[in-house]
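Peer 1: Need the 3D shape of this:
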Amino acid sequence: MSGRLESGVAPPVGDNPAGDAKSGIKKPKKKKVLLMGKSGSGKSSMRSIIFSNYIARDTRRLGATIDIDLSHVKFLGNLTLNLWDCGGQEAFMENYLSQQRVHVFSHVGVLIYVFDIESRDVDRDMATFVSIISALVQFSPTARIYVLIHKMDLMPPPPGRTCSTSTSAPSAKRRPSSPPLSVSRQALPATCPLDITPFATSIWDQSLYKAWASIIHDLVPNLSAIERNLANLGVAIEAEELLLFERTSFLAVSSWTSESGQDNPTHDRLERMSNIMKQFKQSISRFTGTPRNAEQFVCMEHKAGTSFSLFILKFTTNTYLMAVLPAGEARFNAAMLNCRIAIEHFKFLDGPSSPSPSNPQQFGS
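Peer 2: Presented below is the predicted three-dimensional model:
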């Protein structure tokens, strides 16, 4: 078996590509991310779960965001999210759209707008959303827009289906006073050039990880190099599936699946694994007394008899790698050894200062 892994072969990222190419250094990529929505829609809760390792029930202690809560979130080693969590009270919204219009809506890479499924004033919510889109078109016409229809755990499941939310979630005792919000092109300005990607989310299940992983996936620098190397590694170790997770948030950065692995009927397994591993890390933190964002484990193994085996390995400084394999002790040990050897080819994930060799190296086993 053999595969070819390339070390840092992606084009340089930054404002001066020519200078970066000469030095072989990749500059960090910065993205301004606006997190907006009506007060109480759940913006700060989801941010705390994804980036601060809160669990859902702990978010009840969070208070309302006052004006703008600015944080710098490092993702991998070469992407920094300048996350603007904007308070959703009407006075703040009016201020963003008038006095702070240029300041808030300039140089935006991503807008994440959160709708509350329980909203009792859908028309006003949509009017505010359209005003924000108009400001974004004016000052950041290339921004990407993601709409999260949040608190879906409060919606009763369709007839004949069971609710997929966590058993820790509060019971859906009431039906929202309005039907689920739909964001259509008809509600936006006719000249709006922006595409909108919608997600239905809840802090009580894996839907939140699905939405944020999709958002982050589109922002990751060197993504083509990551996907190429991951595919080559998967073929080399004869894996069924490889998943690359960011260390702190455990969001899926990239994945590779073999032909046999594509027969897996669980289509949301990436998000489920993010949710499971986040809960696992929080349990370790609780029982060992280590900080929530600390490194909690180096390697975890699971062998399901003759069905399959998997391991989750501390990979680079900023990532974990999960490998799913057919059953077999020799195959398992060889795969883990080869994954440790392959770490060298993914070092460009660790930061902007990693040099990029001009010649790809050969990897095999």
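Peer 1: CA only for contacts and neighbour counts going forward, please
Peer 2: OK.
Peer 1: Which stretches in the stretch 1-150 of the chain count as helices?
Peer 2: For the stretch 1-150 of the chain, the helices defined by DSSP state H, counting those that start in this stretch occupy 17-23, 43-51, 90-97, 101-105, 122-139.
Peer 1: Which positions in the first one come out as buried?
Peer 2: So the one you mean is helix 17-23. Asp20 (16 or more other Cα atoms under 10 Å).
Peer 1: got TSV for the helices of the stretch 1-150 of the chain, with distance to Ser178 too?
Peer 2: Output for the helices of the stretch 1-150 of the chain, formatted as TSV (distance: least, Cα to Cα, whole Å):
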stretch	distance to Ser178
helix 17-23	50
helix 43-51	20
helix 90-97	20
helix 101-105	30
helix 122-139	7
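Peer 1: Can you tell me which of those is packed in deepest?
Peer 2: helix 43-51 (a mean of 20; mean count of other Cα atoms under 10 Å).
Peer 1: Now do that one: distance to the chain's middle.
Peer 2: 12 Å (Cα atoms, centre = their mean, to the nearest Å).
Peer 1: before we move on, what about stretch 249-259?
Peer 2: In terms of Cα atoms, centre = their mean, the gap separating the centre of stretch 249-259 from the centre of its chain is 11 Å.
Peer 1: so what's the closest residue to Leu83 other than its chain neighbours up against?
Peer 2: Excluding its sequence neighbours, the residue lying closest to Leu83 (Cα to Cα, 6 or more residues apart in numbering) is Val33, at 4.8 Å. Counting by Cα atoms under 8 Å, 6 or more residues apart in numbering, Val33 touches 81-84, 108-112.
Peer 1: To compare against the first, here's the next sequence to fold:
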Amino acid sequence: MSSAKIDKTKHKVLLMGRSGSGKTSMRTIIFADNPNVGVRKMTPTKEAEQVHLEFMGNLYLNLWDCGGQSAFMNQYFSSQNEQIFRNVAVLIYVVDAKAISTDKKSEEEDRTWFEMCIKSLKQHSPSAKTFVLLHKMDLVSNFEQPNVVRGTVDMLQELAGDHELTCFQSSIWDESLYQAWSRICTYLLPGVEVYRESLNSLIHAIGAREVVLFESRTFLTLVRESREADPAEDQQRFERVSTILKHFKITCLKMQTSFREMQICNSEFSAFLWPFTTSTVALIIHDRPDEVEMVQANLQLARGHFAELEAQVMKVPLPGAHNFDDDDDDEYDDGENGEEGAEGNSSDDEYDDARD
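Peer 2: Below is the predicted model:
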């Protein structure tokens, strides 16, 4: 395996939205091995909590989890405007889908705060990418969901003007949250496309039906390749796998143990989940359950090559983005505590109570 030195990259990510929209609960679920049932004990975030989250070993997300109470939001757009919005790579704006569709005050606040966010980004970080999460979709009836999504997206796009938005529906109770965060994190790591050609070669070398790479800490989907394109397949199935694996990991941690690999075999197919490189886990779907040892041997041979690719992945820059450095940490540095910061007991809602 390669011992090539990989430079660390740090990107500033803003997590914003009204108080109670679910910002901190989703962050802890994705990055801190915190199950969704744990969000019931969380209390509102105060001001801007800054945490450094490790992803793919050498990518650090300097995530600013901004409390959504009106007093704090007013400060973000006045006295703290430049500090909050400068050098931003990504803004994640979280909308409570139930509240915005049923409460006029919530809609007006989201309209005001979102418009101010876009204006501030255009002034201080014009190249920043904006993702919108229409969150708590499980609280909106299936009948109402199309109208809520269409109305909210149209409103936000009108406010954003020529600033491009990428919108997702999400809930902490299904795989949609992992789908959204997988897209966000792979946007911040454009080099993952480097894997595709080699994954395609690996598929044919081992006779696999499909190969998927997950990030080893979060189980977010990085990249996947299939031997044959099948548009009828469930497009969210691997995010569903991410959700299952993360819950299994949490269960193992509660038992003071961990899992290294997993195999599922029947008469029709076999699925193998193995540690691959330092920062990735590989899922291989194979049509021949009797070829487990051959697949394992080929994966072992391929690890060195993919370790070299991992170094290349980290070198691909994010177009137009500022590489956030330690000099930018000038006020909110008490939250600079890595993964432990992601496990803090502060949040912006008690989401499970609303679901009940």
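Peer 1: right, so of the helices of the stretch 1-150 of structure 1, which gets closest to Ile66 of structure 1?
Peer 2: helix 90-97 (8.3 Å; Cα to Cα).
Peer 1: Please enumerate the strands of the stretch 151-300 of structure 1.
Peer 2: Assigned by DSSP state E, counting those that start in this stretch, the stretch 151-300 of structure 1 shows strands spanning 196-200, 241-246, 252-257, 299-304.
Peer 1: and those strands, which is most packed in?
Peer 2: strand 241-246 (a mean of 23).
Peer 1: mean deviation of that strand from structure 2?
Peer 2: Comparing strand 241-246 of structure 1 with its match in structure 2 after superposition yields a mean distance of 0.7 Å (mean Cα distance after the TM-score superposition for structure 1).
Peer 1: Tell me what angle that strand forms with strand 252-257.
Peer 2: 170 degrees (axes from the mean of the first three to the mean of the last three Cα atoms, to 10 degrees).
Peer 1: whereabouts in structure 2 does strand 241-246 of structure 1 align?
Peer 2: Aligned using TM-score structural alignment, strand 241-246 of structure 1 spans residues 210-215 in structure 2.
Peer 1: Centre of the chain to the matching stretch, how far?
Peer 2: Stretch 210-215 of structure 2 sits 16 Å away from the centroid of its parent chain (Cα atoms, centre = their mean).
Peer 1: Show residues contacting that stretch.
Peer 2: Stretch 210-215 of structure 2 is contacted by residues 55-56, 199, 203, 220-227, 242, 279-286 when judged by Cα under 8 Å, 6+ apart.
Peer 1: Using PyMOL, define a selection of the buried residues within the residues you listed.
Peer 2: Selection command for PyMOL covering only the buried members of the contacts of stretch 210-215 of structure 2, criterion 16+ other Cα under 10 Å:
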select buried, resi 55+56+199+203+220+221+222+223+224+225+226+242+279+280+281+282+283+284+285+286
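Peer 1: one step back: closest to Thr197 of structure 1 out of the helices of the stretch 1-150 of structure 1?
Peer 2: Taking the helices of the stretch 1-150 of structure 1 one by one with Cα to Cα, helix 122-139 is closest: 13.5 Å.
Peer 1: and that closest one, what does it pack onto?
Peer 2: With contacts defined as 3 or more Cα pairs under 8 Å, 6 or more residues apart in numbering; DSSP states H and E, helix 122-139 of structure 1 has these neighbours: helix 90-97, helix 101-105.
Peer 1: how does it look with 10 Å?
Peer 2: strand 29-37, helix 90-97, helix 101-105, strand 110-116, strand 144-150 (3 or more Cα pairs under 10 Å, 6 or more residues apart in numbering; DSSP states H and E).
Peer 1: Take the ones you listed and lay them out in CSV including distance to Ile133 of structure 1.
Peer 2: Formatted as CSV, these follow (distance: least, Cα to Cα, whole Å):
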stretch, distance to Ile133 of structure 1
strand 29-37, 11
helix 90-97, 10
helix 101-105, 10
strand 110-116, 9
strand 144-150, 9
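Peer 1: Check which helix or strand Phe272 of structure 2 maps to.
Peer 2: strand 270-275 (DSSP states H and E).
Peer 1: Report the mean deviation for that strand after fitting onto structure 1.
Peer 2: Aligned to structure 1 and superposed, strand 270-275 of structure 2 gives a mean residue distance of 0.5 Å (mean Cα distance after the TM-score superposition for structure 1).
Peer 1: Pull out the buried positions in the longest helix seen in structure 1.
Peer 2: Selection of the longest helix in structure 1 by residue count, based on DSSP state H, yields helix 269-288. Across helix 269-288 of structure 1, burial judged by 16+ other Cα under 10 Å covers 270-275, 277-278, 281-282, 284-285.
Peer 1: Which of the contacts of Val33 of structure 1 are still contacts in structure 2?
Peer 2: Mapping the contacts of Val33 of structure 1 onto structure 2 (both residues aligned by TM-score structural alignment, their matches' Cα atoms under 8 Å) leaves 81-84, 108-112 still in contact.
Peer 1: Can you tell me which of those is nearest His150 of structure 1?
Peer 2: Distances from His150 of structure 1 to the kept ones among the contacts of Val33 of structure 1, taken by Cα to Cα, are shortest for Ile112, at 11.6 Å.
Peer 1: Tell me which residue of structure 2 lines up with the closest one.
Peer 2: By TM-score structural alignment, Ile112 of structure 1 lines up with Ile92.
Peer 1: quick one: its match and Met26 of structure 2, what's the gap?
Peer 2: 12 Å (Cα to Cα, to the nearest Å).
Peer 1: Identify the contacts common to these two.
Peer 2: The contact sets of Ile92 of structure 2 and Met26 overlap at Trp181 (Cα atoms under 10 Å, 6 or more residues apart in numbering).
Peer 1: Right, I'll leave it there.
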